[in-house]
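Trainee: Quick check, what structure comes out for this input:
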Amino acid sequence: MQALHFRRLVIIVALPVFCLAVARTAAEAVDQPVTINQMANDIDRDVVADGSTLSTMGGDIHLGRAEGEVTLRTMGGDIRVESAQGPLQAQTMGGDVRIGSVARDVEIRTQGGEVSIHAASGAVRADTAGGDMDIALAEAQAPRAVSLRALGGDIVLHVPADFAGTIDATISYDRHFDGVPRLIEPFGLPRTETPGWIAGFGSERKIIHVTGTVGHGSDHITLSTVNGNIRIVKA
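Mentor: The predicted model follows:
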């Protein structure tokens, strides 16, 4: 009998090099900080890494998730962030700033828009020259400072049910304000109101001031508005 010999056939499939390069670039894009500067267009990103800066002269900025410290700037548009690890800086000269959640510190400045944060776990500093604020504080792991200032707008601050901290809230209003502004808070803190008009602010004003400590006072809340209302809401 004649012996039969079998040979193995080995097939090697080589993937194109450019496919591997594209996959590697896509993976690295999420991990590397980006710097985007545009003149007029909107910026829309799903996610950016720590150290990123997004800037546009005349458009909106939308960001799905910020993985670390991120800076956002626009001269004439709105800023919207769904979630941020933080720290987060957002600045616009003529639009609204709306943030879903932020785990660490956040700083917001707008010259002509509203500011809202659905859940802030860290320190908050927000200034607006022409809009309302609606800020909700989430539970915090460490003491934090919260400073909200508005010129010509209302401030609504939501605090956790077990909130403990110092509160310093001030409303300054002039004769152009229709009626008497309201400063509403659920803790029954000491309140003072000037009986008459005070000169020295460019125009005569009256001041409503509430200050005091709730619980052991770990957080520090400062609220200030001109010709607007202040309301503190406990969850």
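Trainee: going forward, measure contacts between C-alpha atoms and count neighbours the same way
Mentor: Fine.
Trainee: Count the residues that sit near residue 98.
Mentor: Counted with other CA atoms under 10 Å, the neighbours of residue 98 add up to 22.
Trainee: residues touching it, list them.
Mentor: Contact analysis of residue 98 by CA atoms under 8 Å, 6 or more residues apart in numbering lists 79, 80, 81, 114, 115, 116, 117.
Trainee: Check residue 50 too.
Mentor: Taking CA under 8 Å, 6+ apart, we find residue 50 in contact with 31, 32, 33, 66, 67, 68, 69, 70.
Trainee: how about this one, so we can line them up?
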Amino acid sequence: MQKVYNFFKLSKHETVLEKEYQLEKPGMLTAHNADGNISITTEWNRKEVRMKATKRAGKEENLALLTVKAKHKKYPDGDRLLISSVSNKNIDGVVDYQFIVPANIKLNLHTETGNIRVHDVKGPIVAKAVNGDIQIGKIANGVSVQTEESGSIIIEKAQDNIKAVTNGKGNIFIKDATKCVIASTQRGNIDTICSNIPTRGKIKLHSEVSGAITLAMPTSVNATVLGKTERGRLTSDLDITMKPFTTKLNRQTRREQERHVHGIMGTGSAEIQLSSTSGNIRIVETEAA
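Mentor: This is a model prediction of the structure:
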């Protein structure tokens, strides 16, 4: 994200393009941005998408070369709107998008170099940033987000299932999760705070190369817990009834007990899987509101 932030400070010229797109039946908004950010919010129940595209460039003549394309198609399940800008390596410029959308519209968002921010929408969200952060807040439907080379993910107050992946150097922070959570990272930390875990719910947190995992949840959770770290330590502030097993009592088994857990909390109905190659794993109690 260094490229985008530095450029905003150095850019000398900008122009703003504002448009409204009428949708008879709001279906999906797809936004693809090569260089620049995407911001989404809901402020009305109108059947339209309002777009504000801010072009920024070091040279004034390059503003006209920063193109914004729109395609509007109608399908039986709803209108689909595609907004895109194409990267031009010969132009030192970015396009920063801000959208106001119908509350229930589906979102499919992609940036090459730029952040993605979505707040207060009710439709499902799919988002991918190659080099950029993703921040999602107050969402009523499912969320599937991913960063590729660099970028962290923050998800707060999601009322449905969550899938979050960072394939490079990026942390994952999830707060106030109430349904299933699947999160994985290559070289980042995962911090997940669950205010509720459904009876048949699943929590799967995985750190592939390096990174610690912290899972906070209520003491009333009913779940089967399976946790493993190759070169870290696993600790729990919550009571876990360990599965019975037979073993010799020596230094090796004591080390294994610090790195592996298979046990039950309450009835054991939900499923919790925690794994890390070289990071520590911590299970803690959710702090009272």
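Trainee: Would you pull the TM-score for this pair?
Mentor: Overall, the chain-to-chain superposition scores 0.75 on the TM-score scale (TM-score structural alignment, normalised by the length of structure 1); 197 aligned residues with a CA RMSD of 2.8 Å.
Trainee: tell me which of the contacts of residue 98 of structure 1 are still there in structure 2?
Mentor: When the contacts of residue 98 of structure 1 are mapped onto structure 2 through the alignment and contacts are counted by both residues aligned by TM-score structural alignment, their matches' CA atoms under 8 Å, the preserved ones are 79, 80, 81, 115, 116, 117.
Trainee: Just the ones in strands from these, please.
Mentor: 79, 80, 81, 115, 116, 117 (DSSP state E).
Trainee: Pull out the buried residues from those.
Mentor: For those, a neighbour count by 16 or more other CA atoms under 10 Å gives the buried set as 79, 80, 81, 115, 116, 117.
Trainee: Stretch 166-186 of structure 1: which residues count as buried?
Mentor: Across stretch 166-186 of structure 1, burial judged by 16+ other CA under 10 Å covers 166, 167, 168, 169, 170, 171, 172, 173, 174, 181, 183, 185.
Trainee: Out of those, which two are the most distant from each other?
Mentor: The most widely separated members of those are 166 and 174, with 27.0 Å between them, by CA to CA.
Trainee: quick one: stretch 38-56 of structure 1 to chain centroid distance?
Mentor: 16 Å (CA atoms, centre = their mean, to the nearest Å).
Trainee: Please apply the same query to stretch 63-70 of structure 1.
Mentor: Distance, centroid of stretch 63-70 of structure 1 to centroid of chain: 11 Å (CA atoms, centre = their mean).
Trainee: could you redo the contacts of residue 50 of structure 1 as a markdown table and give each row neighbour count, distance to residue 154 of structure 1 and secondary structure?
Mentor: A markdown table is the format used below for these (neighbours: other CA atoms under 10 Å; distance: CA to CA, whole Å; DSSP: H, G, I helix; E, B strand; the rest coil):
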| residue | neighbour count | distance to residue 154 of structure 1 | secondary structure |
| --- | --- | --- | --- |
| 31 | 13 | 39 | helix |
| 32 | 12 | 39 | coil |
| 33 | 17 | 36 | coil |
| 66 | 25 | 28 | strand |
| 67 | 21 | 31 | coil |
| 68 | 19 | 30 | coil |
| 69 | 21 | 29 | coil |
| 70 | 23 | 28 | strand |
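Trainee: Go through those and name the one nearest residue 91 of structure 1.
Mentor: Minimum distance to residue 91 of structure 1 across the contacts of residue 50 of structure 1 is 11.6 Å, recorded for residue 70 (CA to CA).
Trainee: so the closest one sits right up against residue 87, yeah?
Mentor: Yes: proximity of residue 70 of structure 1 to residue 87 meets the contact threshold set by CA atoms under 8 Å, at 6.7 Å.
Trainee: what do those two both touch?
Mentor: Residues touching both residue 70 of structure 1 and residue 87 by CA under 8 Å, 6+ apart: none at all.
Trainee: Which residues are in contact with the equivalent of residue 170 of structure 1 over in structure 2?
Mentor: Residue correspondence to structure 2 (TM-score structural alignment): residue 170 of structure 1 is matched to residue 228. Contacts were defined as CA under 8 Å, 6+ apart; by that measure residue 228 of structure 2 touches 234, 259, 260, 261, 274, 275, 276.
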